[in-house]
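Participant: Kindly return the folded structure for what I paste below:
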Amino acid sequence: MGGAVRFGILGPVGAWGTLGRIELGGPRSQAVLAALLVNANRVVGLGSLVDAIWGEEPPPTAVDTMRTYVSRLRRAFAAAERGDRLVSEAGGYRIRVDPGELDLDVFDDHVALGREAVAAGRLAEAVVEFDSAMKLWRGSPFAGVPGPFARTNADALAETRLAVQEERLAVELELGNHADVIAELQRLRTSHPLRESLCEQLMVALDRSGRQAAALDVFRQTRELLVAELGVEPGTRLRQAHRRVLEQADPVPRLQDEATGDEVGAWSPRTAGLRGLPPAVADFTGRQAETSLITELCTPSADRTSPVVVAVDGMAGVGKTAFAVHVAHSLADRYPDAQVYIDLYGHTPGLQPRDAHDALHVLLRAVGVPAEAIPENTETRAMLWRDALAERRALVVLDNVGDGVRVESLLPAGPGCAVMITGRHRLLDLDGAHQLTLDPLSPADAGRLLTRIAAARGAESDRAAIAETVRLCGELPLAIRIAGARLSRSLPVTALRRRLSDQRDVVPRLRSGSRSVAAAFALSYGRLPPDSKRAFHLLGLHLGPDVDRFEAAALLGTSPDDAERHVESLVDASLIQQVNAERYQFHDLLRAYARDQGLASESQPDRKGAQSRVLEYYVNTMTAAYRRFFPGDRDGIRLATPKGLVRDFSGYEEFVDWSHVDQTSLSLASSTDTATHHGRVSLEDWVQLLRPGRPPTGQSGTVQPGQTRILHALGTLQYWTGRCEDAKRTLRHAMTQCRETGEHRRESAILHTLGEVLVAAGTPEDAVGVFRRCVESSRALGDTWGEAVALNSLGGAHRVLAEHEAALGCCTDALRLHRELRSSWGEGVTLTNLGRLYRCMGRPEEALAAFDEAVVSLRESGDQLELAAALVDLGYARRADDDPEQARNAWEEALPVLGILADPMADVVRGHLRELSPMSEPDRGQVRDRSGQQARPVFLPK
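Facilitator: Just a heads-up that it's a prediction; the model follows:
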């Protein structure tokens, strides 16, 4: 049904009334109309309209200019019809569009009817509906309309149009009209040469028309283009189409006797060599050391009695295939008789891995054995394969080997041969093979790769943007190529970097067509047994940079030996890396993927239990070590004998080495019955706590060097595990020892930690005095940083006691000092504290401004835990300011970190995201309880 006015965006933007075309004004007026029409019958905010036209750099007069454009449109519609077509509502504008008035809506209706007809088997009717939909297009959508909104939506609509064209062509093929659609498919493929679905349809049409050679040529051209442009192989569906054509065309060349021209089923010395390698990636970058190693291994030697076998493993996306093919091409001259390649589909989506029996059939056909001459028995096939290459200098690439494949059956035996095997699993049982693990590229090589991709795509770049982009991609070649595929003249590397850094999780963003980093990881993850999946989840949720077998045992709730077996199985699957004999770590992107899986699969109690067990392990180990190495301390003797997992040490130096290794692992959240505290110790802080050295054998009762540092660490760990009474006793004893030894900086640091414990224990009035002493001590020592941190904490304690003016003075002074020190972290945590204080004082506008500034500073500092806490508060402030959408954005950004910490606030935030209702008094109280904790690293002197 049609209305009084018709609107068009499937081409140049326009409107038509009963008297003809309505004059809309210039291009920017059309851009405003386009943004409104795409959101027809919904309110579009004034700020969104400004962004739609000018993007990130609007002119100072943008808002006033925007209102002028809207007024022009309103007058134009008023002259063509009665009634209000364009109305102002809730800080924005809404355009009324009735059914049948907008060409995009009519297009969608025809498409929906076409799909219903397909589902019902009425194919001819479906073609009519799809044709009616396509006739509505009048050229490129939003043609001539300026602004980022128009560009983005034009691309989206063009993609929609192409998808519907493909649907119609699929129906035509079902109807048997394959010859009729070849010309159209060829035109579309010329415009979209990298679109695999179009190439697949064209191959089907050609094949059904009896043109198998042309169909195979389409596949060859497409594959070469995909490899050259994107560095990727064709997807599953296109490969399957290729295989179907091959089954009919049988294009595998049979070897011929040069004298008689007869086919032979076995290798002949008179036969020209087979060149079966895929094309090398044009912009292959890096791997010089690995290439040199394999080149050296393949150096001809008269003493060699067996083939050279190199097994290359590595995580998904690290570039194993590209590397193997690159090296194989560089070695081709050394193996002139044959270069053979086979993809074993070990980790190929949608395809079953090839077993040795099937692979041997492909290999034997490749070297000219007729199909009818290939034995049925696998062992006999392997013997024929070895015989075929026995006297040859041949290079064989066994790519993408899955776990469980007997690659021994695929190996030639001749000493003149070389084999390169690639796979995600380490082939530890392959005797005599040289093992090579590919790591992600170095930052320099990763930068060079993205620079080459950007140059090939005509995209502008700069060094800083390149470096940050490859860092966000984890220096992983697959991630870099997927990200680089988005580059163009209109999307430089600086914009790409912004897109990746703006994502709350970069892994889902790294997707291009059928290729994605998440999908590549999922293939390895999906084949893990349940207990290994659980290990993957919990290790990913650990916030430390790496783990050893004891930390893994604590996380998994098992023995160190069992934990080591679980971790080693993940190493074998290339899902975690072994950094030295004792420690393991995730690649950044794999850690993010593991955390996503852990958050989805492990319950909050299980996640919290794992983190609590790690902290208990640290406390137990520190307690046992203190009792052992400082037996003369009477207070230490009263420490309870630790129960549970404890690591033993051969001596004091090993204990100190352990403390230095594990310092950054102490980054978990601990819960008490009343509140949650995020405690962390930075590398520099932990080095201050424990310095290498031997405890002297002094008289009983004598304070020994290093003893106060260890007590401070132990008290901090007790605090994190909710043992506030133990922590107070340990820290007070440590301060007594500091006074005896004259360690005033250490005493000041312990004072601050004790103040935090007192706040957590529900006695902020006692904490005020302790923090005040810490401020005075830091000031006397000339420690400006310590003074600023202590002032902020003192302000927090005053705020909990509702002593608002005193709190304001402390926090204001702390902010001034942090700004003088140019500490973005200090600014951020202090501004968060100020925001909470302003909220308590009934000053919401100042609270909102403080939280906004805090988030900016904490993003700059890189402290994700403090940032999450500030974002939660910002969400409340935004919602109180009647801005639910911005509140949602803040809470959604905070939620992943809260989930990783198994923080109870995560459930609260999820509830608010579901409801987004006006804040209730209980909500406010819950936030105040949480904000009483000082979520920041333990303060220590610099």
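
Participant: only C-alpha atoms for contact and neighbour calcs from this point on.
Facilitator: Will do.

Participant: how about the strands in the stretch 351-500 of the chain?
Facilitator: 394-401, 418-423, 434-437 (DSSP state E, counting those that start in this stretch).

Participant: Same list, those, but as CSV with mean neighbour count and distance to residue 148 please.
Facilitator: Output for the strands of the stretch 351-500 of the chain, formatted as CSV (neighbours: other Cα atoms under 10 Å; distance: least, Cα to Cα, whole Å):
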stretch, mean neighbour count, distance to residue 148
strand 394-401, 25, 42
strand 418-423, 26, 43
strand 434-437, 17, 44
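
Participant: Tell me which of those approaches residue 871 most closely.
Facilitator: Closest of the strands of the stretch 351-500 of the chain to residue 871 is strand 434-437, at 40.6 Å (criterion: Cα to Cα).

Participant: Is it possible to get JSON lines of the strands of the stretch 351-500 of the chain that adds distance to residue 678?
Facilitator: Output for the strands of the stretch 351-500 of the chain, formatted as JSON lines (distance: least, Cα to Cα, whole Å):
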{"stretch": "strand 394-401", "distance to residue 678": "43"}
{"stretch": "strand 418-423", "distance to residue 678": "40"}
{"stretch": "strand 434-437", "distance to residue 678": "37"}
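
Participant: now the other sequence, so there's something to compare against:
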Amino acid sequence: ANAVVVSAIEGMAGVGKTQLAIHAAHELVRAGHFADMQLHVNLRGFDPEFPPADPSAVLEAFLRQLGVPAQQIPGSGDERAAMFRDRMRDRSALVLLDNAADEDQVRDLIPSGPACLVLITSRRSLAGLDGASPHMIGAFSEAESLSLLMRIAGRERVTAEPEAAARIVEYCDRLPLALALTAARLRSRPAWSLPELADRVQAGRLEAIRAGGRAIRPVFDSSYQALPDVAQQLFRLLGLHPGPEFSAGAVAALSGSTVGEATEALELLLDEHLLQQRRSGRFELHDLLRAYALDLVGQDDEAVKEAALARITSWYTHSVYEALTALQKVADPPTVPCVSDPAPLDSHDAALAWLADEETNLEHLMSTAAASGFHDAAWQTGRSLYRLHSESGRDADAVRVSQMAAESARKAGNRPAEGRALCNLGWTYAELGRRRPGAYLDMAEACMRRAVDLCGGAGDEHDKAYVLNGLGKVLGEQSKYAEALDSYGAALTIYQKEGDRGRIGATHCNIGTIHFKRKDYDLALAHLLPSLKILDTPEADSFRIVIVVGNIAEAYFLSGEYDKAHSYESRRLALARTYGYTLQEAESLLNTGDIHYALGNITEARKAWTESATLYEQLDNPRAAEARHRADAPDSNTASARIHRLDACG
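Facilitator: This is a model prediction of the structure:
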């Protein structure tokens, strides 16, 4: 065969598509097939609470599993699909795409290697998917249904009451999931007769048929009611979790239990097939079971739900702060009460891994917190997410979370917090304005002016200085240099009164950027070098150090001191890679290429420019064309051909 084999397993909810696909996958791997790689994802095509999984995000996860470093993963879906096909071309791999919404969702997730097998499950026909072999899965036959009932509830018990067993099969409509769950309850109730259970199932049959997606609700009820009280409570609360998957730590916070107790309860739910686990330490509810849990918890006392939401929002808000701290990002600690101990993130690697797992949940958390009235948790989580998005060059994400944070802060009646969120929004608009001239700088200035009003009116000098610093950034981008220096100077005065060394150093850096724009490189260095001296401490904010070191390298470059420029740029590049600052890495590589070119190292220059272009392309950054041009035509470059600029510190 010269093409990948694609099998589409189709049928109604609860018919056993996922179980069949997983069973087939396990048997194939156990037999020695597809040993190179196995990839599995729940595409959430029919989740009542969350949108279908974004194919681009799925491709990112697949590429990570294939060993592609995060900074090398392209930004666009088409490029990710191309890289995925390339990485899978010579592999013997099995790909399971579970719960697909439609053909479009899975088209880019199919590898091109002829040694690959793709199994797709969906409730919807995938007839429009080229090359796919459809396999329609219907309900069990009566014999198959009785066999499943016997295997779970016990052969002797079922054969002793054949008429009642036939009734159970009929009332469950021979649906495998309904039969399995009903049989599990029968097994847990040794005193029950089969006729008694058949009567119970019969009572809910019409309701189940009429409920569409809830067609198997009576079976879910039977399974749920067979759980111990603690597991029942936890299962209900899982309906309140804001994201599509969760850890034992998050569930412990949600339920107010210890991590050990939460883990034990989760294992029980796994045994009863009320949870799924696709990778170690992460759990998820099936689409229908999530809806079921949400309906159950909706019947609980409001105080119980409010307490659970307070615990989980607090846990995420404090945990993301701990992650920032572990990554040497200086941040204001949350003011929301720390109801449950945050995730233990005491190392750089642990923080990066936690953020990779929880980033989607954190955005869902913001929405859930805001909708539930926990506005302080929403804007404080948004403040943390803004830093992560902004520092990695993900401007669209930074805009979105800043807008959400500003709205939550407004509803909380916290004017300084609203001002700071608007300042963050304005900062991002200013960054967009540098790369895509247009209305962005006007939008940035409007945000900053409003932020100054909010923070100045509230009388909070610290927050006022924060937004004055942001206003200086915007004014500098608008070439209003005198006004920018005034704004930075006002911020510096406040920080000096407070003794905030980190922000004093950052503001000196920003003042240096204005002198740089005026082409006074000596005066720029007169602020940048002291800035680094102030900031360069073991507890320093890693991103500020990256910015200042890069700025010094640029100033030395345009002063013609190429060896000094190379020394500082090398440090910037190493830091950017260590802390995952992809945009800064791209900027640094572009500058490194210029330095090598100025020193006569043409081969090294082309290599750096090429790497820079690749990273810019992944970020969908317009500077990709500039970097690519320099790599393709190095002889056309001169020391002043590029637009040189410095970055301000937030």
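
Participant: TM-score for this pair?
Facilitator: Here the TM-score for the pair of chains, by TM-score structural alignment, normalised by the length of structure 2, is 0.43; 419 aligned residues with a Cα RMSD of 7.3 Å.

Participant: ranges for the helices of the stretch 401-550 of structure 1?
Facilitator: 443-456, 463-472, 477-484, 493-502, 506-509, 517-526, 530-541, 549-556 (DSSP state H, counting those that start in this stretch).

Participant: After the last one, which helix or strand is next?
Facilitator: Using DSSP states H and E, the helix or strand that follows helix 549-556 of structure 1 towards the C-terminus is helix 560-572.

Participant: Report all helices and strands that that next one contacts.
Facilitator: The contact analysis (3 or more Cα pairs under 8 Å, 6 or more residues apart in numbering; DSSP states H and E) places helix 560-572 of structure 1 against helix 530-541, helix 549-556.

Participant: Burial-wise, tell me which of these comes out on top.
Facilitator: Counting by mean count of other Cα atoms under 10 Å, helix 549-556 has the highest mean neighbour count of those, with a mean of 25.

Participant: That helix versus helix 560-572: what angle between them?
Facilitator: 90 degrees (axes from the mean of the first three to the mean of the last three Cα atoms, to 10 degrees).

Participant: which outside residues touch stretch 488-502 of structure 2?
Facilitator: 461-462, 464-466, 468-469, 472, 503-504, 507-508, 510-511, 534-535, 540-541 (Cα atoms under 8 Å, 6 or more residues apart in numbering).

Participant: From the residues you listed, list the buried ones, please.
Facilitator: 461-462, 464-466, 468-469, 472, 503-504, 507-508, 510-511, 534-535, 540-541 (16 or more other Cα atoms under 10 Å).

Participant: Those residues in helices, which ones?
Facilitator: Among these, DSSP state H puts 461-462, 464-466, 468-469, 472, 503-504, 507-508, 510-511, 534-535 in helices.

Participant: tell me the contacts of residue 592 of structure 2?
Facilitator: 566, 569-570, 605, 608-609.

Participant: rerun at 7 Å
Facilitator: 566, 569, 608 (Cα atoms under 7 Å, 6 or more residues apart in numbering).

Participant: Neighbour-wise, give me the winner out of those residues.
Facilitator: Within the contacts of residue 592 of structure 2, residue 569 tops the neighbour count with 26 neighbours, counted by other Cα atoms under 10 Å.

Participant: Report the contact partners of that one.
Facilitator: 549-550, 553, 588, 592.

Participant: same deal with residue 628 of structure 2?
Facilitator: Per Cα under 7 Å, 6+ apart, neighbours of residue 628 of structure 2: 609-610, 613.

Participant: if you set the cut-off to 10 Å instead, what comes out?
Facilitator: Residues near residue 628 of structure 2 by Cα atoms under 10 Å, 6 or more residues apart in numbering: 590, 606, 609-614, 616-617, 634.
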